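Asks: pasting a predicted model and its sequence here:
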Amino acid sequence: MRSLVLIGHGSHLNGDSAVAVYRYAELIRERGLFDEVIEGYWKEEPSLRQVLKTTASTDVTVIPMFISEGYFTETVIPREMGLGHQGPVPPEGIARVIGGRTVRYTLPYGVHPSMGDVILARAREALPDFNAQDTALIVLGHGTTRNENSNRVIYQNADRLRESGLFAEVHALFLDEEPKVGTWPDVVRAPRVVVVPFFASEGWHTLETIPEDMGLTGTVTTFAENPHGAQQVHYARPVGTHAAVADVILHLAEEARGAGGPGGDAERGHEAAWQAFLERARRGLRVGEMMIMPERGVFELRHMLDEGVPGGELATLVTPEGLRDRVRFTDGGEHRPVHTLRNLPRGWRAVLSEADLRRAVHYTYPAVVEETYAHACHALRPTPWATTARRQTGIYAKVQKATPDQVEHVARDVCSACLRTRLWAGHKLTHSFLDGVPGGLPCAEACTFVVAEVREEVSGKRGAGGGHSH
């Protein structure tokens, strides 16, 4: 068995942030090269602290879905996943044995040499007849002064493409460091220009900032009086949304340190948790706000408040992904980064096979089955707030200054809306949904949402109607 884990940033505020990772997971899942493909996030669920618990295999490859090396790939992800590594990752990746699993961690997909082919594919889409006589290419990166590695991939790709001789000029420009994208009219001489954003996803920068900084009015913009004469700019879509990125991810997985061989075994704790869950589900079960009812060889899932509502009055979902997309937002359309908040949307029923039930429950309540079973076996170790706080770096290091009263004030506010019981704060959970208590879900560690809110509390910005950075 082999498990592939794709790690994205995610967001507490923006439901679109996770979409690209879900899309690539689906593309790779369709190819059947891994027994499972799991998504994990820094700001959503399953979190970096939980995601390894949700893998069914003892052979796990973890790929950071980031466009360049930097703070998240070198510091945050290895720290939160307990990889025992900080700093630059070697080209072959690193391998660790964690809780009986062999975990291989690779470089981010954006630094793979084959990303040059993705840049070319985007350039051809924007300007099919580009040529070496009159066309310049701009490879456009974000740039940052916080990590010297972040711009390296932009320069490397620009150098490779310059050496290819396919363009009259190739330039590396940036949003947040020199040379900045706004200087392009002074730098680029060719009459036709293709701009390829080296960004992971479509977003504020690609839709707003870059066009504004460059003076673009659409996918094709003509400038009649630039310093080097008239120029026509063709604006491509970001590289990170191209379907070929799925191939890049698979290349990385194949090249991961120690990859190959027979693969791993079924992870025993994970399998035991799901077998216990399935045994209960076959008799009917409530998990959080969701009902699971066996029905003639399939399972029907619905919100518990929709019990008794005729099936014809509910939207019918027939895939785990359909359920995933429904439960990611509240009835009011708000993003749900914490799935165990008491705001599961209503008005749907999912009809699924036993094979699909696992993924559906995983998408609805990530890591809940594994953590609840571990708690029942006295194997779930709570992480006290002080330990979580000490682990934070960067802008979140500020939470180390929070007083116990500040932490409790935030937790009472945020966690009171959550189904989980705060084991990390010393609270006790005597019965769980596996014992027939629907709301009995353990919380072993303060989630990233709580950490972000504590940071706002310490900064004096919480409840001030702004300033939220998460």
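Replies: Nice, I can see it.
Asks: CA atoms for contacts and neighbours, from now on please.
Replies: Will do.
Asks: let me see the contact set for residue 371.
Replies: With C-alpha atoms under 8 Å, 6 or more residues apart in numbering as the criterion, the residues that contact residue 371 are 53, 380, 442.
Asks: what about it, which SS state?
Replies: Assigned state for residue 371: helix (three-state reduction, DSSP: H, G, I helix; E, B strand; the rest coil).
Asks: what about it, distance to residue 265?
Replies: 20 Å (C-alpha to C-alpha, to the nearest Å).
Asks: swap in residue 225?
Replies: 65 Å.
Asks: before we move on, what about residue 258?
Replies: Counting by C-alpha to C-alpha - residue 258 and residue 265 are separated by 16 Å.
Asks: equivalent analysis for residue 246, please.
Replies: If you go by C-alpha to C-alpha, the gap between residue 246 and residue 265 works out to 25 Å.
Asks: the more surrounded of the two?
Replies: In this view residue 246 and residue 265 are compared by other C-alpha atoms under 10 Å, and residue 246 has more residues nearby, 19 against 13.
Asks: second one coming, line it up with the first:
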Amino acid sequence: MYRYAELLRSRGLFDEVVEGYWKEEPSLRQVLRTCRYTDVTIIPMFISEGYFTETVIPREMGLGHQGPVPREGVARTLGGRTVRYTLPYGVHPAMTDVILERAREVLPDADGEDTALIIIGHGTTRNENSNKIVHQNAALLRERGVFSEVHALFLDEEPKVTGWREKVRASRVVMVPFFASEGWHTLETIPEDLGLEGTVTVFPGPEDGQDAPGLEQTVYYGKPVGTHPAVADVIVQLAEEARGASVTGGDRAQDHRAAWDALTALADQGLRMGEILIRPQGGLYELRHALDEGRSSETLVTLVTPEGLRDHTRLTEAGEHRPVHTLRNLRRGWRAVMNASDLQRAVHLLYPAVVEEGYACHTHALRSTPWPTTARRQTGIYAKVQKATPEQVEHVAQDVCGGCLKTRVWAGHRLPQTFFSGVPGAIPCAEACTFLVAEIREEVAGKRGQSGGHSH
């Protein structure tokens, strides 16, 4: 996600590129507030259609849509913004060429007479659309005749990839994972289940007297399609197809502008916000951990880009990932020096949505979402949280939220002042985060703590 967002920013085709997440910050519920402009296109970074693209993302972003997304996408007006929602990038027709590129990377001289292609999908029984795109791409590549055979095989449904030797007759076999990113499945599950020894693996034919699959076959294992640089081009095409000819774009959202103008004015005077300190410094701004105030700059790691700051602070001192940025575990020992144009992005990466929501609270315009509303919205495996008692919710929240800077406004806690009025740690939490929802689900199921601890 980071890599594609940075690549798209560098092309300058959009006024801004913002990432949003299901289990990180900014969350799907927050991310529209962080958008500077009033014309927004949402691209689901998923490899196929399914439960998340058809139910979770539209629901969490308030799109008022559920079910299959039409080819032209969905358009809504939300809070003064024109918001378009597209199909996931993985179902775009251009992905067929991306699969072919991945195959040619590992076997440049692929010959249709003796080379088979296997497209490996995840598969699921929960949504039939999940595997549809894998079968479609297999059919399209079969028609092109580049390979003697093209098969769509899966990890979790039939036909399974573990039975590939019973299906494939070619002596050379290219396997391309139709996955969004490098991860557990592409790096461990698939290689281990199939006995792959790296990019190239030779499977010998049967010896005399042995009942084994046929001829000797060589497997060429490619990288997942979702990490190919051409995916950025697919994203651009989706955005362009969604925009339509009548939209001009470029208008700034007034509430967003007011929040950041107020933040910049405070930064010009020196500001403490959460665990960070922002001070003007000769036309630039210096950011550092508030506990490092007074330390010599020579003793700190100096960071000069918002992305460098993000990468340095996304882990705790112990090297653990920080999906919730307002937990009181921001690592120390750094300073970031930013110009005025980079300050906003740097603060956004440190504390996503905090400026927008903090300013709304400061101006008495923040709308909080009570727990019962959040619970009723949950579906799938999270629907179980609707059965949680108020006592269970409070018990888990005290534990999970105890290390967070935010005040649970959604639970009725008052926050009469914010960091905009000089109280550094006064940051509102307008709605229970996904981590808390997950922990309450575990509590209701009686499984909380059984895996050695919770998310925090």
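Replies: Nice, thanks for sending it over. Computed from a predicted model, the values in this text were never measured in an experiment.
Asks: superposed, what's their TM-score?
Replies: After superposition, the two chains reach a TM-score (TM-score structural alignment, normalised by the length of the second structure) of 0.97; 450 aligned residues with a C-alpha RMSD of 1.3 Å.
Asks: coming back round to it: write the PyMOL selection for whichever of the contacts of residue 371 of the first structure are buried.
Replies: Remark: buried members of the contacts of residue 371 of the first structure, expressed as a PyMOL selection using 16 or more other C-alpha atoms under 10 Å:
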select buried, resi 53+380+442
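Asks: which one among the contacts of residue 371 of the first structure gets closest to residue 275 of the first structure?
Replies: Of all those, residue 275 of the first structure sits closest to residue 53, with 15.0 Å by C-alpha to C-alpha.
Asks: aligned against the second structure, show me the partner of that closest one.
Replies: In the second structure, the residue paired with residue 53 of the first structure according to TM-score structural alignment is residue 33.
Asks: who touches its match in this structure?
Replies: Counting by C-alpha under 8 Å, 6+ apart, residue 33 of the second structure has contacts 256, 353, 356-357.
Asks: could you look up the SS state of residue 421 of the first structure?
Replies: strand.
Asks: so what corresponds to it in the second structure?
Replies: Match for residue 421 of the first structure (TM-score structural alignment): residue 407.
Asks: count of neighbours near its match?
Replies: 19.
Asks: look up the closest residue to it, ignoring the ones flanking it.
Replies: Spatial nearest neighbour of residue 407 of the second structure, excluding adjacent residues (C-alpha to C-alpha, 6 or more residues apart in numbering): residue 428 at 5.0 Å.
Asks: return the residues in contact with that neighbour.
Replies: Residue 428 of the second structure is in contact with 354, 357-358, 361, 406-409, 415, 418, counting by C-alpha under 8 Å, 6+ apart.
Asks: tell me which element whichever residue in the first structure pairs up with it is part of?
Replies: Under the alignment (TM-score structural alignment), residue 428 of the second structure pairs with residue 442 of the first structure. With elements taken from DSSP states H and E, the one containing residue 442 of the first structure is strand 441-443.
Asks: next one: residue 335 of the second structure
Replies: strand 334-338.
Asks: against which helices or strands is the helix or strand following that strand packed?
Replies: Proceeding C-terminally, strand 334-338 of the second structure gives way to helix 340-350 as the next helix or strand, assigned by DSSP H and E. Helix 340-350 of the second structure is packed against strand 284-289, helix 306-313, with contacts defined by 3 or more C-alpha pairs under 8 Å, 6 or more residues apart in numbering; DSSP states H and E.
Asks: quick one: contacts for residue 322 of the second structure?
Replies: Residue 322 of the second structure touches 314-316, counting by C-alpha under 8 Å, 6+ apart.
Asks: which of those residues has the most neighbours?
Replies: Busiest of the contacts of residue 322 of the second structure [other C-alpha under 10 Å] is residue 314, holding 19 neighbours.
Asks: that older thread, would you mind finding the most buried of the helices and strands packed on helix 340-350 of the second structure?
Replies: Most buried of these by mean neighbour count (mean count of other C-alpha atoms under 10 Å) is strand 284-289; its value is a mean of 21.
Asks: what range in the first structure matches it?
Replies: Mapped onto the first structure using TM-score structural alignment, strand 284-289 of the second structure spans residues 298-303.
Asks: repeat that for stretch 444-451 of the second structure.
Replies: The aligned range for stretch 444-451 of the second structure in the first structure is 458-465, by TM-score structural alignment.
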